[in-house]
Every structure is written in structure tokens, then in C-alpha cells.
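Chemist: Attaching a predicted model along with its sequence, questions to come.
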Amino acid sequence: MRVVLVTYGSRGDVGPMTGLALQLQALDAEVRVCAPPDFAELLDRTDVPLTPVGWPIRALATGAVPGKAQARLSDIAAELTAMAYEAVAGVAEGCAAVVATGSFPAVAGARAAAEKLGVPYVFTSFSPSYLPSPHHPPRPWPGQEVPAEVTDNRVLWDLNAEHMNALFGETINTHRASIGLSPVDGIRDHVFTDHPFLAADPVLGPWQETPELDVAQTGAWIRPDERPLPADLEAFLAAGAEPVYVGFGSMPMRGANAQDVSRAVIQAVRTQGRRVLLGSGWADLALIDDRDNCFVVGEVNHQELFGRVAAVIHHGGAGTTVTAARAGAPQVIVPQVADQPYWAGRVTELGIGTGHDGPTPTAESLSAALKITLAPETGARAAVVAETVRADGAELAAELLLDMIGRSGSAG
């Protein structure tokens, strides 16, 4: 039995898919992941085959893909849909299911490939905030203007569907016509389906049931990481009190250059009397002086590291949020885009940290947020919540998926 997992997104999208892939392999399924070429090394060290999709995601995010920095969203969407379709169609024939998440145009291409091949398709969200519900409003999309007087969530989701049709409807239906598929009216609901998976922890990101969707909330898909920390990082950790980790993962910071952000975060942590551990990441955080209370690391095992720091300052990706929560590390989230404001709100509501106001931190604003997060009561609450965070989401999802495939085969 072969399953194809598809995402066009950052490490925060590819990591969970890798977690699911490993659980499927443990249940004797053959797995192929379609993802950006940036993550070939990640998948190679977990022995999960990769079919590259599209441009390198970091190059696209930073405007380094030739000819794409000034390209229209509709043009990029059209190419992503086609590239995802070609990648999935090339490996999914005869497979048991296609599971997709990430960039909406790419997921639409994956769904079209599954439909063309007659293969079952499952959409997955890593955050409740993406899924239509009367219990919460949609996240804003680029270029969407919502009248201030409109506050009813159902109406807002209707407007969201209209806006997504305007953004992607013509592009996706043009591609569908080119491969012999009929057009669809509701692009969002067609891609999301009425029975999606929700790969989010039910304590951190709970789903409130609604008759419109049959959501299977599995818990977060966590890829186990057994790598030891580098020796120089171990030496830094052993040389003093627990540092504050600051890293924004595969997320360029909006509205500020790397030097300004580095200076702001280092000064903020030092103001609170703490040592600083910088994760360089796509924000290119770097040292601002030669003081020995600050250290820079690249890509390391966060599952091991976060249990050994005083707090984690990050961008609010779903994966980093759940990793810090599992470790009992209080958090400051500096949200940039997408579902990150949702996670900032959730850590604040749960009392396990705080959300920074706005995407661009200053030394003063970040120091104020960090002061709340470093308070003893926040740490105590984070320790309590850590005991409730599930670690078996990928295992449950793999079992659900194989059960679905089995029932589909029996029905056929």
C-alpha cells in the first residue's frame, strides 16, 4: 500500500508530514512525500523518499526566484497549481490515498491529481483557524477588505469563500479544464472538503464541533528527533543559567532587517537579566558584540533544547508552538503571517506565555512581553499544560488514514 503526502510550505509544514510518513512506514505502508526541494536533507535522514515540488520555498519567500519577486499572485498560483499537479500525478497513480496541506494553489493541484487518478484525497490543516466555523472568524487574506460592521462569523466565512474564489477560482479552474476536469464553484470548500484532518493538539488548538464539517482532530504530527545537541551548544548551556532561546524558524521577519531584529531581541533578553541563545534561521539572527552571554546556533533539535531554556521567543508556527508547550517552556510569540496570530492568542489564553503586539519587535516591546513570560506563574502554568499535550497525533492519524483506506476498498 502506497500513500502520497503533499505539501508546499516551510519546515513547519514538511516536519509534521515527515512525522506522519514515519508512522505510516511503521504500519508497513510505502510513503512518498512531495515537498519543496529545500527539505531533501531532512527527508533523506529519515529515509522518506522525496519528489520535489516547485521552486525552493526559501528562495520564493525571500524574492530570490528569478522573475518572481514582482510577479502577480495569480501567476505564481497558476504555476504552483500546475507544478503540484505534475509532481503528484507522476507518483500517485495506483496509490491508496493522497494527503495534502500547505500553500492553497499547490493543494488544489494535488487534489486535481488525486481526482484525475481516482485516488482518495484528504486535506489536512495544522490550525483550527484555517477551517470554516461559526465559532471563530477567518484569518484575513491579502487584498481582502471586510466591512467593519460585519462581525457574524458565518457571514465572514462566506466573504472568505468569495474572496478565495476571486483570488484562485479562475486560475484553478483553467488548470482543471486543461487536464480534462470539470470546473468547481466553491474553490475553498472543494480543496478543504467536508471531512478534513486537523493535526493540532486539542488543548493548544481545540476544535469546536460544527455541523458543516466532519473534522478528525488527531493531535499534532510530531517527528521524533533523537539528535544530540552540538558540543559547543552543550558547553554554552552548562556555562551559566538557563538562556532564553530566540528563533523565527523558516520565517523572514517583516518590516525590519536582520541586524535591527538581532539587536532588539538580544537587548530585550539582556534587559531581563538572561543569557541569549539565538537560532539564526531565515531571519539571519546574529551576534551584535563579543559578550559571552550570547550564542548562535543553526538548525538543532528543539525537542531536546526547549526543555533546557528559560523561555522561547519565536514566530508562532504550529510546530514550534507545540514543541515549546510539550517541553514546558514559556513562550513569547511574535506573529508574522497566516495562523501565527492564532497561536499567539492561544498561548496568552492558556497562560503559558504571551503574544507580542505586532510583527516587528523593539527592545522595549519584547522586553515587556518577556517579563510576563518569565514570571513564575507563567512557568508554573506552562509546566501544567505540558503534561496534557499529546505526543501520538501522527500515530492516530496514520491509523485513521489506513482505516479510511480499508473502508474505501471494502466499499469498492
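Modeler: Great, that's in hand. Numbering: from 1, shown residues only.
Chemist: make it CA atoms for all contacts and neighbour counts henceforth
Modeler: Noted.
Chemist: got the residue ranges for the strands in the stretch 201-350 of the chain?
Modeler: 216-217, 244-247, 276-279, 294-297, 311-314, 331-333 (DSSP state E, counting those that start in this stretch).
Chemist: Now these in JSON lines, please, with extra columns for mean neighbour count and distance to His135.
Modeler: Compiled in JSON lines, the strands of the stretch 201-350 of the chain are given as follows (neighbours: other C-alpha atoms under 10 Å; distance: least, C-alpha to C-alpha, whole Å):
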{"stretch": "strand 216-217", "mean neighbour count": "19", "distance to His135": "16"}
{"stretch": "strand 244-247", "mean neighbour count": "26", "distance to His135": "32"}
{"stretch": "strand 276-279", "mean neighbour count": "24", "distance to His135": "36"}
{"stretch": "strand 294-297", "mean neighbour count": "19", "distance to His135": "40"}
{"stretch": "strand 311-314", "mean neighbour count": "27", "distance to His135": "27"}
{"stretch": "strand 331-333", "mean neighbour count": "32", "distance to His135": "23"}
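Chemist: Pipe those into CSV and attach distance to Gly409 per row.
Modeler: Formatted as CSV, these follow (distance: least, C-alpha to C-alpha, whole Å):
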stretch, distance to Gly409
strand 216-217, 20
strand 244-247, 45
strand 276-279, 46
strand 294-297, 48
strand 311-314, 43
strand 331-333, 44
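Chemist: out of the ones you listed, nearest to Glu395?
Modeler: strand 216-217 (12.3 Å; C-alpha to C-alpha).
Chemist: Find the nearest non-adjacent residue to Ala69, please.
Modeler: Spatial nearest neighbour of Ala69, excluding adjacent residues (C-alpha to C-alpha, 6 or more residues apart in numbering): Gly63 at 4.6 Å.
Chemist: Please apply the same query to His163.
Modeler: Once flanking residues are discounted, His163 sits nearest to Gln144: 6.7 Å by C-alpha to C-alpha, 6+ apart.
Chemist: next, the one to line up against it:
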Amino acid sequence: MRVLLSTIGSRGEVQPLVALAMELRALGQEARLCVPPDFRDWIDGLGIPVVPIGPELRGTASADRPRPTREQLLQGVEASVATQFATIAEAAQGCDVLVAGGALQIATRSIAERMGVPYVYASYCPKTLPSPHHAPIPMPGQTPADGTVDDRTLWVADAQRWNDTFGAALNSHRASAGLAPVTDVRSHIFTDRPWLAADPTLGPWPEPADPDVVQTGAWILADQRPLPPGLVDFLDTGEPPVCFGFGSIRAPQALAQAMIRSARALGRRAIVLRGWAGLSPIDDEPDCLSIGEVNQQALFKRVAAVVHHGGAGTTTAAAGAGAPQVVIPQMYDQPYWAQRIRRLGIGSAHPPGAPTADSLATALKHALQPDVAGRAQIIAAAVRTDGARATAQRLIALDSQSRAPGSGR
């Protein structure tokens, strides 16, 4: 079986697909990835075939780069959809199953339909999938729901926004491929049975008995890399530090200043993960260390707390390591993960607004309480690590079913 795993997201969307690809390979199957070019060298080094799609994303992490307006986003829709139809179709040649990971996978299902092979849509966060138990995540430029409109009505409006944003471009390319037009873009992309690649403890589907959503568990890439010697020395020479990082999203340099000062206010050392935004220390004091890409699974087990943006991957890694968390949500699903960390009692959700040294110190002080650390250890024991393996096995079964007599394939 050959499986194409595609996404146009950042590290948080790509790494789960890499985990799934590794599990497929371990089970004797073939997997290839179609992801942004930022990750090509890393995936090449793992020996997994990769087809780059679209432009590099790294530059978008700079806070100095203006946020695009909704009009600019709409102008880029046609180019993005055209690129997807061309690139994913090429990458999918010879594949038996196509898997789309994360939002904005506009073309993948149409390509699977044209090829006559199974298609799976996978979300990494429950909040992104329609449910009467929560409101949809706002699209860029849209004001979050204020609670005055019921969730079902909001989901109807959300479906219309998908149609308005992507319908024309999608149906133009479908017509060129000889495919019938789509009247509900969101349902077309998500399918009537999406897979939810989130940990059931951290991000449970609100309707556990719902047969229309398959919760597989998070797709966690096991990381066996040793920590760099300099980092190990830093960790060994004092009390566990606080780890700060914003991954691949926008972050101003002033944030690094606030982070370090908040740790110092509580008498804590600090580790700053530079990330795509290039966060760096504010001085040369020995109580702070700045590092690049690292084995977070190993690092988070040795820190007092993790302060981060609330991406699904970082949230899961910190929870699995038993580290208390402070989440500073910025966009998309991050407010959801911030609230889950707060409700589980394993950390703090930073209030809306730009963080300051004082506001971070307040949130961090709560996360560093012994009862929070104890609760974080309990939750860590409940975090599943078999999600990618279970999903790989499910894909193998799906391929077998699609080949059975009478399946139409």
C-alpha cells in the first residue's frame, strides 16, 4: 500500500504526518509526504519521499511582517488551490490512499475522487470539527463568537464562509477535471466521518459515542535524539528552569524580554527556544540559555514548566512529559488548548492581550504550584502514545476494504 500524506501547514501540521509515515513504514507500507519546502531536508533525512508544495512558510513567523487582510487572503485563494491541484495530483501518482492533515486541504479529496482511491481528512483539534457542543473557530479577520448566537447557527454561517471563500476556485478546478460541482465545501473536505488525531484526555471529542468522528489519538513522533551537551550542562547546574517557546508562529522580540523577566521575578532560570521567530536572550547572564530545534520530549521532562503558544503538538508534548504549562494563545485552535490546560488543572491560560513580565509571572506562579505539578504528572500517565500506530493500522484496513469485491475499486 502507498499512502500520500499532505498538508500545507507549519511544523504542528507536518510532524504528526511524519509520525504516521514512520509507523506505516514500520508496518511494511510505503508513505510519501506533500508538505511545504521548509521541511524537505528534515524529511529527506528520515528517508521518506517528500514533494514540496507552495512557498516557504518560515518568513511568516516574523512579527514585523504585516498580517494579511481578508482581501489579500482571498486573492491568494485561487493561486493556492491551483498549486494544490497541480502538486498534490503529481505527488499522489501510484498511491492507494490519500490523507489530508489539517485545514485548507482544498484539492486532496477531488484528486482522490478522480483517482478512485480512498480519502481521509484528519483534524488535530476537536474545535475545528462541527458540533453543537462548541462554536467554530473564527476565520482570519472574523470576530470570535460572543455567546449571543447558538452554536448550530454559527456552524451554518461557517459553512457559508467556506463556500464563499473556496467554492469558486474549487469548482473551477473540479470542472476542468470532469468532476461535478461541490455545494458544501466544508463537508466535502471534512467528509461525513473525519478522523480526529488528538489525545482523548487532552482534546476529547465532546460526543464520545458519535460514530461520525473517529478519534485516533494524537500522532506523536517518537524522538530519540540526545540533548546537546551544552543544554545538558545547563540543566545539570541548577534547579529545573522554565522553558519558553513560540514554535513556528509570529512572536515579537519584546516577548522574549517579558518571558525572561517573568522567570527572574520568580527566581527561575530560563531556556528560550528560538523557533521561527528567532527569539533570543536579552543579555548574557548565565541564568538564561537560548537554543534551536531540540528533542522537546526529553527537554520538557527536565523543566519546571513550559510557556508556549498553545499549538496542538507542543501542548501534547508538554502534557506527555508531565510539565506544567502556561499557554499564550494567539490564533486558530490555540485558545482551545489554553482552556483545556486550565480545565485539566495542569497549568494556566494567559488572558487575552500582549503578555508582559508581570502577567507572565502571575500565570507562571500558578503553574509552578506543587499541586499543579502533581496533576501534570497524573495527566502525563494518561496521554496515549499509540495514536500513529493505530491510525496506520486503520489505513491498512481501509485500503483492504476498498479493494474487496463490490467496493467499486
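Modeler: That came in fine, so what should we check first? If you're wondering where the values come from, they're calculated on a predicted model, not measured in any experiment.
Chemist: And the TM-score between them?
Modeler: Scored against TM-score structural alignment, normalised by the length of structure 2, the superposed chains reach a TM-score of 0.94; 404 aligned residues with a C-alpha RMSD of 2.0 Å.
Chemist: just to revisit the earlier point, the residue nearest to Ala69 of structure 1: neighbouring residues, count only.
Modeler: Using other C-alpha atoms under 10 Å, Gly63 of structure 1 has 14 neighbouring residues.
Chemist: Ile57 is in contact with that one, correct?
Modeler: No - with contact defined as C-alpha atoms under 8 Å, Gly63 of structure 1 does not reach Ile57; the gap is 9.9 Å.
Chemist: show me the contacts for the aligned partner of Val184 of structure 1 in structure 2.
Modeler: Using TM-score structural alignment, the partner of Val184 of structure 1 in structure 2 is Val182. If you count contacts by C-alpha atoms under 8 Å, 6 or more residues apart in numbering, Val182 of structure 2 has them with 167, 170-171, 188.
Chemist: which SS state does Val182 of structure 2 fall under?
Modeler: Secondary structure, DSSP: H, G, I helix; E, B strand; the rest coil: Val182 of structure 2 is coil.
Chemist: so where do the helices sit in the stretch 251-400 of structure 2?
Modeler: In the stretch 251-400 of structure 2, the helices defined using DSSP state H, counting those that start in this stretch lie at 253-265, 296-299, 312-321, 334-344, 357-367, 370-382, 387-403.
Chemist: residue range for the second one in structure 1?
Modeler: Right, helix 296-299 of structure 2. Using TM-score structural alignment, helix 296-299 of structure 2 corresponds to residues 302-305 of structure 1.
Chemist: For the matching stretch, give me the average deviation versus structure 2.
Modeler: When structure 2 is superposed, stretch 302-305 of structure 1 averages 0.5 Å from its matched positions, counting by mean C-alpha distance after the TM-score superposition for structure 1.
Chemist: ok, of the contacts of Val182 of structure 2, which come out buried?
Modeler: Among the contacts of Val182 of structure 2, those classed as buried by 16 or more other C-alpha atoms under 10 Å are 167, 170-171.
Chemist: Redo those as TSV? Include secondary structure.
Modeler: Converted to TSV, the buried ones among the contacts of Val182 of structure 2 look like this (three-state DSSP):
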residue	secondary structure
Gly167	helix
Leu170	helix
Asn171	helix
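Chemist: Same list (the residues you listed) but as JSON lines, adding distance to Ala91 of structure 2.
Modeler: Below are the buried ones among the contacts of Val182 of structure 2 laid out as JSON lines (distance: C-alpha to C-alpha, whole Å):
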{"residue": "Gly167", "distance to Ala91 of structure 2": "23"}
{"residue": "Leu170", "distance to Ala91 of structure 2": "19"}
{"residue": "Asn171", "distance to Ala91 of structure 2": "21"}
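Chemist: now, among those, which is nearest to Thr87 of structure 2?
Modeler: Leu170 (14.8 Å).
Chemist: hang on, the earlier thing: quick check: the gap between the residue nearest to His163 of structure 1 and Ile372 of structure 1.
Modeler: Here Gln144 of structure 1 is placed at a distance of 34 Å from Ile372 of structure 1 (C-alpha to C-alpha, to the nearest Å).
Chemist: One more: Asp392 of structure 1?
Modeler: From Asp392 of structure 1 to Ile372 of structure 1 the distance is 31 Å (C-alpha to C-alpha).
Chemist: between these two, which one's more packed in?
Modeler: Between Asp392 of structure 1 and Ile372, Ile372 has the larger neighbour count (other C-alpha under 10 Å), namely 19 against 15.
Chemist: That one corresponds to which position in structure 2?
Modeler: Using TM-score structural alignment, Ile372 of structure 1 sits opposite His366 in structure 2.
Chemist: In this structure its match contacts Gly345, no?
Modeler: No - counting by C-alpha under 8 Å, no contact exists between His366 of structure 2 and Gly345, whose distance comes to 10.1 Å.
Chemist: Next, show the common contact partners of the two.
Modeler: Joint contacts of His366 of structure 2 and Gly345 (C-alpha under 8 Å, 6+ apart) are Val372.
Chemist: Around Glu41 of structure 1, how many other residues sit close by?
Modeler: Neighbour tally, Glu41 of structure 1, other C-alpha under 10 Å: 11.
Chemist: Cool, thanks, signing off.
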